[in-house]
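[1] sequence first, then the predicted structure, then my questions.
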Amino acid sequence: MRVVKFGGSSLANGPQVQKVLNIILAEPKRRVIVTSAPGKRSDSDIKVTDLLIKYANCVLQKRDYQPTLNQIWTRYQEIADFFDISQNLLQPLKQELIELPLTNYANYDFLMAAFKAHGEKINAQLLTLILQRQGVAARFLDPKTAGLLVSDVPNDAAVLPQTYQNLKKWRHTQELLIVPGFYGVTESGQIATFSRGGSDITGAILAQGLQAELYENFTDVNAIYAADPRIVTHPQPIQVMTYRELRELSYAGFSVFHDEALIPAIEGQIPIKVKNTNHPNLSGTMIVPEQHFHTQNVITGVASSNHFAALYLHRYLLNKEVGFTLKLLQIFYQFNISYEHMPSGIDDLTVIFDKRQFTEELRQQMCQKIQEVLNPDYLEWIDDYAILMIVGEGMRNKIGVMKLITSSLAKKNIGLHMINQGASRISIMLGTKQADAPIAVSEIYHQFFN
């Protein structure tokens, strides 16, 4: 049995949904289908999830939400019209949208979560109606009915362990199950969503709970590539990669597959295949456990991301001072800030952050607190910072990889602010200026893939 997830672009309109139907019906093993909300039909279009957020904000701000509600429903109506679904069948779905502002929610955050989740829910219900009209024994399976329980964090929930026990009863169902992605229910019955793009997570949870032989993730790209196609022209597609290779690359910008979705798949040792809805016959990329994996290349991929910043601290005899790092971490805890890395020397220390968690005010307050408590000789906030990840299982047994990387960057006069290699020896992290990052990615790619 296979679990199959379709992204928003795959379900954006009637013709795209027809492609989805063809994929589902082409393979009898595809028994559990996870839906996203309708995505963009063109570059200038708006995703239904963003419209639902707008709908929720109108409700919270007591503004007229009827135009936004009409805009949302038009997206579903267009898909239904393409498949000639009657208004009688559609009315309950429309009524759910209309009644969202009238429902009781624990707080505003749970209201937002419920509004967002209905993009996936209504799309799953609509896909079920379309399949049933074509004579397929399909059933809409709501996360509440399925027993997909999540934590009480309304817009960044985590799956609860008992979910996997609850899902066991659905393993041998004879119906095609259509499940909305992106959300679950709390133990008190409230809807809570995963982080944005969380339909990938739903698919992985179902794959583990149902002990699927394969989790297929259909999106709008042919494969996962060894480098960003916006940086490297026609990069090599990755045929097979390991879970941890994708985790490492996702950290620095590989966004085809939600990196948190790997955790349930890893726990269940479920292989994942990423494929293109528009070209389903292409092989795509298989993501597999590390055991018995044999790589063909030294590196599997290289990626970069600019959403980092660094805090540089200098103080003489820093290495002799007991508790310096502890005091620094306590300040981070006080401001609810997580850090990514902390390379250090005998007299200095650099802390690398995901800067998306900061406002300018919060950054200034934290730096001021550090100055007061630790009294460094020198403190500098470095906003011009990018992280590169060079990843590959083949690096573990290859001598001279670092030399190849640094020599290729030196030829382009690219300076490195930080070098870090993990204990697994399958990844190397570099810090550079943001303007240098795309050049560095291109140089490293061509060094290993020419």
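    That came through fine. Numbers count the residues shown, from 1 in each chain.
[2] every contact and neighbour count from this point should use C-alpha atoms.
    Fine.
[3] go ahead and confirm Y316 touches L349.
    No. Contact criterion C-alpha atoms under 8 Å: Y316 and L349 do not qualify, at 11.0 Å.
[4] who has more neighbours, those two?
    Looking at Y316 and L349 with other C-alpha atoms under 10 Å, you find the greater number of neighbours at L349, namely 18 against 13.
[5] pretty sure the more buried one sits in a helix.
    No. Assessed with DSSP: H, G, I helix; E, B strand; the rest coil, L349 is strand; it does not lie in a helix.
[6] helices of the protein, residue ranges please.
    14-26, 48-60, 66-82, 87-99, 108-133, 143-146, 162-167, 199-209, 243-251, 262-268, 324-334, 360-374, 401-411, 437-449 (DSSP state H).
[7] now the angle from the fifth one to helix 66-82?
    This means helix 108-133. If you take axes from the mean of the first three to the mean of the last three C-alpha atoms, to 10 degrees, helix 108-133 sits at 20 degrees to helix 66-82.
[8] what residues sit buried inside helix 108-133?
    Neighbour-count burial for helix 108-133 flags 110-131 (criterion: 16 or more other C-alpha atoms under 10 Å).
[9] quick check: neighbours shared by Y316 and L349?
    Residues touching both Y316 and L349 (C-alpha atoms under 8 Å, 6 or more residues apart in numbering): there are none.
[10] apart from its chain neighbours, what residue comes closest to I53?
    Of all residues not flanking I53 in the chain, K116 sits nearest, at 6.2 Å (C-alpha to C-alpha, 6 or more residues apart in numbering).
[11] pretty sure the one you found is touching L52, no?
    Yes. Between K116 and L52 there is a contact at 5.6 Å, judged by C-alpha under 8 Å.
[12] show me what contacts N13?
    N13 touches 38, 41, 75, 78-79, counting by C-alpha under 8 Å, 6+ apart.
[13] at 10 Å instead, please
    N13 makes contacts with 38-41, 75-80, 82, as judged by C-alpha atoms under 10 Å, 6 or more residues apart in numbering.
[14] just Y108 next, same as before
    By C-alpha under 10 Å, 6+ apart, the neighbours of Y108 are 56-57, 60, 114, 154.
[15] what subset of those is buried?
    Buried members of these, scored by 16+ other C-alpha under 10 Å, are 56-57, 114, 154.
[16] and here's the other structure:
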Amino acid sequence: MLMKVVKFGGSSLANATQVRKVVEIVKADDQRRFVVVSAPGKRWSDDIKVTDLLIDYANRVIAAKPIADITDAIISRYQDIATAFHISTDQFAPIKQAILSLPDQTYQDNDYLMATFKAHGERLNALLFAQILAQEGVKAKYLDPHDAGILVTDHPNDAEIIPDSYAQIGEWTDSDIVRVIPGFFGYNLQGQICTFSRGGSDITGAIMARGVSADRYENFTDVNAIYAANPSVVTNPIAIHHMTFREMRELSYAGFSVFHDEALIPAIEGNIEVVVKNTNHPGERGTSITAAKRINPAYPVSGIASSPNFCGIYIRKYMLDKKAFSQKILHILSEYGLTYEHMPSGIDDLTVIMRQDQLTDDLEDRLIRELVIALKPDEIHITHDYALLMVVGEGMRNRTGLMSKATDALARQNVKLVMVNQGASEISMMFGIQQDKANAAIQALYETFFPEL
């Protein structure tokens, strides 16, 4: 029998109505043997996610501030769902007690405290959902990441899976029980909870899928598919029903937020098909992500995306020694704990493209001063509010004229290019543009590469 790992995001588990849909999805397919859950998300637009409530809870404990109102708010989120599914007071008691007892545990430091508090959003939701499935007649049990074998590096709020974990995870493949696993966290070798980066439940799902050698990893969210462009920018963009891992990685870098891009790595390593589907419309086809796909020559581009909030440090010096300059720049960035994204160059100049949210006004001033001292440039200045615009598609390989079509479309919208980069893989083009032109640029490129759709 085929086996699937399924993951449900916070919007899919935000309230009892949504949880009911998830129950029916699990019951509808007996191939869905492993269910990874996120913490309850927002019930309405200005609601607060349970994870954010837990972060507030942790910060109050650290600051020795009152916590009664925040614990009541967290308990009520789970209690509302439990009540709707007739979970008894005795069954719910361990969940309530776990919330109240979080401050009483011993933590190595505040980073581990924060990780443990955050992880309980998923942990308690998995415990509750396992109870709900059992109540609904499904043979289901909670599986803790420790027991599952999800061992991670010792970085409390930015952990990574330890590769040796997959052998232990694989021992669960023969189970005929639906196992409910909390996403977002694992345990370090000392038995302490460490979380993945925010959105890491996707990562847990992919880790489980690779570990148990699943035939498919289904990721349920709140959209029918991944679209060729942002629907808030382009009206009714086409759905991408099949894309490759490489396309998804490229588009995720540029702002596609449907799927946590780090979660693709275990799926790529295990060559496991990933399918993005909608909890609210589970019958929709969704988007399949695989290692390869059939190319439609009429549509070489699969998707267009942009990511804002970049800046560029422009440096010019006559008779520029690029090797020495680059080494000095990278050394200085490293000393400040900064990363860069691109470093396009000319004969006598180069630009360091980086995410501007790394910089404060004070840090920016200090960085520029140090670059001036180290490089003695003829000119140096920083420009803010760039956006990086990506055009991605497996069909772009070995095709001529696509760059010309893209730049012509941008020129017609009076979009000035501050950087152009053709990916070495030949499946992407990247443009640096002014941030306030991003939406117009996306619209123009969509109309160019997806005409009459």
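    Great, that's in hand. Note that the structure is predicted; figures quoted are calculated from it, not measured.
[17] still on that earlier bit, what's the matching residue for the residue nearest to I53 of structure 1 over in structure 2?
    In structure 2, the residue matched to K116 of structure 1 (TM-score structural alignment) is K118.
[18] the equivalent of Q105 of structure 2 over in structure 1: how many residues sit nearby?
    Using TM-score structural alignment as the criterion, Q105 of structure 2 maps onto T103 of structure 1. By other C-alpha under 10 Å, the residues close to T103 of structure 1 number 8.
[19] rewinding a little: among the helices of structure 1, which is nearest S188 of structure 1?
    Counting by C-alpha to C-alpha, S188 of structure 1 lies closest to helix 143-146 out of the helices of structure 1; the figure is 10.8 Å.
[20] and the contacts of that closest one?
    For helix 143-146 of structure 1, using C-alpha under 10 Å, 6+ apart, the contacting residues are 121, 149, 163, 166-170, 179-187, 189-191, 202, 206.
[21] what stretch of structure 2 does it fall on?
    Counting by TM-score structural alignment, helix 143-146 of structure 1 lines up with residues 145-148 of structure 2.
[22] mind reading off the mean deviation between the matching stretch and structure 1?
    Compared with structure 1 after the fit, stretch 145-148 of structure 2 shows a mean deviation of 0.7 Å (mean C-alpha distance after the TM-score superposition for structure 1).
[23] one more: stretch 68-82 of structure 2?
    Overlaying structure 1 shows stretch 68-82 of structure 2 at a mean distance of 0.4 Å from the equivalent residues (mean C-alpha distance after the TM-score superposition for structure 1).
[24] list the buried ones in stretch 151-165 of structure 2?
    Result for stretch 151-165 of structure 2 [16+ other C-alpha under 10 Å]: buried residues 151-162, 165.
[25] which of those sits closest to I268 of structure 2?
    The shortest gap between I268 of structure 2 and any of the buried residues of stretch 151-165 of structure 2 belongs to I161, at 14.5 Å (C-alpha to C-alpha).
[26] so which residue is smack in the middle of structure 1?
    Centroid check for structure 1 by C-alpha atoms, centre = their mean gives H258 as the closest residue, at 2.5 Å.
[27] chain neighbours aside, what residue packs nearest to that residue?
    In space, H258 of structure 1 is closest to D200, 6.0 Å off (C-alpha to C-alpha, 6+ apart).
[28] list the contacts of that neighbour.
    Counting by C-alpha under 10 Å, 6+ apart, the residues that D200 of structure 1 touches are 4-7, 34-36, 181-182, 194, 215-218, 256-262.
[29] still on that earlier bit, among the contacts of N13 of structure 1, which one has the most neighbours?
    Highest neighbour count within those: P38, with 26 neighbours (other C-alpha under 10 Å).
[30] give the aligned equivalent of that one in structure 2.
    Under TM-score structural alignment, P38 of structure 1 pairs with P40 in structure 2.
[31] and if you look at L129 of structure 1?
    Aligning on TM-score structural alignment places L129 of structure 1 opposite Q131 in structure 2.
[32] that match against D90, yeah?
    No. Between Q131 of structure 2 and D90 no contact is recorded; they are 11.8 Å apart, counting by C-alpha atoms under 10 Å.
[33] now, which of the contacts of helix 143-146 of structure 1 lie within strands?
    179-180, 183-185, 191 (DSSP state E).
[34] reformat these as a markdown table; add distance to R30 of structure 1.
    Below are these laid out as a markdown table (distance: C-alpha to C-alpha, whole Å):
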| residue | distance to R30 of structure 1 |
| --- | --- |
| V179 | 13 |
| P180 | 16 |
| Y183 | 21 |
| G184 | 22 |
| V185 | 25 |
| I191 | 27 |
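[35] got a ChimeraX select line for the buried ones in the residues you listed?
    In ChimeraX, this line selects whichever of these come out buried by 16+ other C-alpha under 10 Å:
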select :179,180,183,184,185,191
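[36] nearest to L93 of structure 1 among the ones in strands among the contacts of helix 143-146 of structure 1?
    Of these, the one sitting nearest to L93 of structure 1 (C-alpha to C-alpha) turns out to be P180, at 13.6 Å.
[37] that closest one -> structure 2?
    Aligned counterpart of P180 of structure 1 in structure 2: P182 (TM-score structural alignment).
[38] residues touching its match, list them.
    Contact partners of P182 of structure 2, counting by C-alpha under 10 Å, 6+ apart, are 7, 35-39, 119-127, 129, 142-145, 201, 204-205.
[39] and if we set it to 8 Å?
    By C-alpha under 8 Å, 6+ apart, P182 of structure 2 lies in contact with 36-38, 122-126, 143-145, 201.
[40] now for M319 of structure 2, how many residues are close by?
    9.
[41] I'd say it and D349 touch.
    No. In this structure, M319 of structure 2 is not within contact of D349 by C-alpha under 8 Å, at 9.1 Å.
[42] report the separation between A58 of structure 2 and Q79 of structure 2.
    Counting by C-alpha to C-alpha, to the nearest Å, the separation of A58 of structure 2 from Q79 of structure 2 is 20 Å.
[43] try I150 of structure 2
    Taking C-alpha to C-alpha, one finds I150 of structure 2 at 28 Å from Q79 of structure 2.
[44] repeat that for N59 of structure 2.
    23 Å.
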